[in-house]
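Peer 1: Pasting a predicted model and its sequence here:
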Amino acid sequence: MKVVIDEDKCVGAGQCVMAAAEVFDQRDEDGIVVLLDAAPPESRRAPVEDAAVRCPALAIEVLP
């Protein structure tokens, strides 16, 4: 699995961090998403996909 984020779309809602803190974080200065692991293991697929669904700006894409 590969995770791609679009920082330009991110609105800093933090839903991704609440869903998958081991994969996503937020910058302190503006709350924009920080990708901690662009290729997380399959065991993290469910929370990563949940984060993508929760994102109000649709800034997260999960690829096979």
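Peer 2: Happy to help now that I have it.

Peer 1: Please make it C-alpha for all contacts and neighbour counts, starting now.
Peer 2: Noted.

Peer 1: how about the helices of the protein, start to end?
Peer 2: Taking DSSP state H as the criterion, the chain carries its helices at 15-19, 45-54.

Peer 1: how about those, which one is nearest K9?
Peer 2: K9 lies closest, by C-alpha to C-alpha, to one member of these: helix 45-54, at 12.6 Å.

Peer 1: Using JSON lines, please lay out the helices of the chain together with mean neighbour count and distance to D8.
Peer 2: Formatted as JSON lines, those follow (neighbours: other C-alpha atoms under 10 Å; distance: least, C-alpha to C-alpha, whole Å):
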{"stretch": "helix 15-19", "mean neighbour count": "20", "distance to D8": "15"}
{"stretch": "helix 45-54", "mean neighbour count": "19", "distance to D8": "15"}
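
Peer 1: hold the first one in mind and look at this next one:
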Amino acid sequence: MKVRVDPEICQGHGVCHMTAPDLFLLRDEDGQAYVESEEISPGQQELARLAADSCPERAITAD
């Protein structure tokens, strides 16, 4: 599975980071989320989907 955060849509609410802090990091300068690696392990897929579903801006794709 690949996880991506669209920086054009992300508003920096931080819900993804609260849901899955090991997957989603927040930039210091603006609080926008990002992932260090788009490829995630099978054990992280459920959290990635939950974070994507929880994003108020729908800035996360997990497929």
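Peer 2: Sure, I can see it. Just so you know, these numbers come straight off a predicted model, no measurement behind them.

Peer 1: tm score of chain vs chain?
Peer 2: Once superposed, the chains reach a TM-score of 0.93 (TM-score structural alignment, normalised by the length of structure 2), with 63 aligned residues with a C-alpha RMSD of 0.8 Å.

Peer 1: before we move on, the earlier item: Throw the helices of structure 1 into CSV and include distance to K9 of structure 1, thanks.
Peer 2: Output for the helices of structure 1, formatted as CSV (distance: least, C-alpha to C-alpha, whole Å):
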stretch, distance to K9 of structure 1
helix 15-19, 13
helix 45-54, 13
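
Peer 1: Would you check how far apart I32 of structure 1 and A46 of structure 1 are?
Peer 2: 22 Å (C-alpha to C-alpha, to the nearest Å).

Peer 1: cool, D37 of structure 1 as well?
Peer 2: 15 Å.

Peer 1: same check, this time on D6 of structure 1
Peer 2: 20 Å.

Peer 1: re earlier: looking at the helices of structure 1, which is nearest to Q26 of structure 1?
Peer 2: Here helix 15-19 is closest among the helices of structure 1 (C-alpha to C-alpha), at 7.4 Å.

Peer 1: Could you check how far that closest one is from the centre of its chain?
Peer 2: Helix 15-19 of structure 1 has its C-alpha centroid displaced from the chain centroid by 7 Å (C-alpha atoms, centre = their mean, to the nearest Å).

Peer 1: With structure 2 overlaid, how far apart is it on average?
Peer 2: Here the mean offset of helix 15-19 of structure 1 against structure 2 after fitting is 0.6 Å, by mean C-alpha distance after the TM-score superposition for structure 1.
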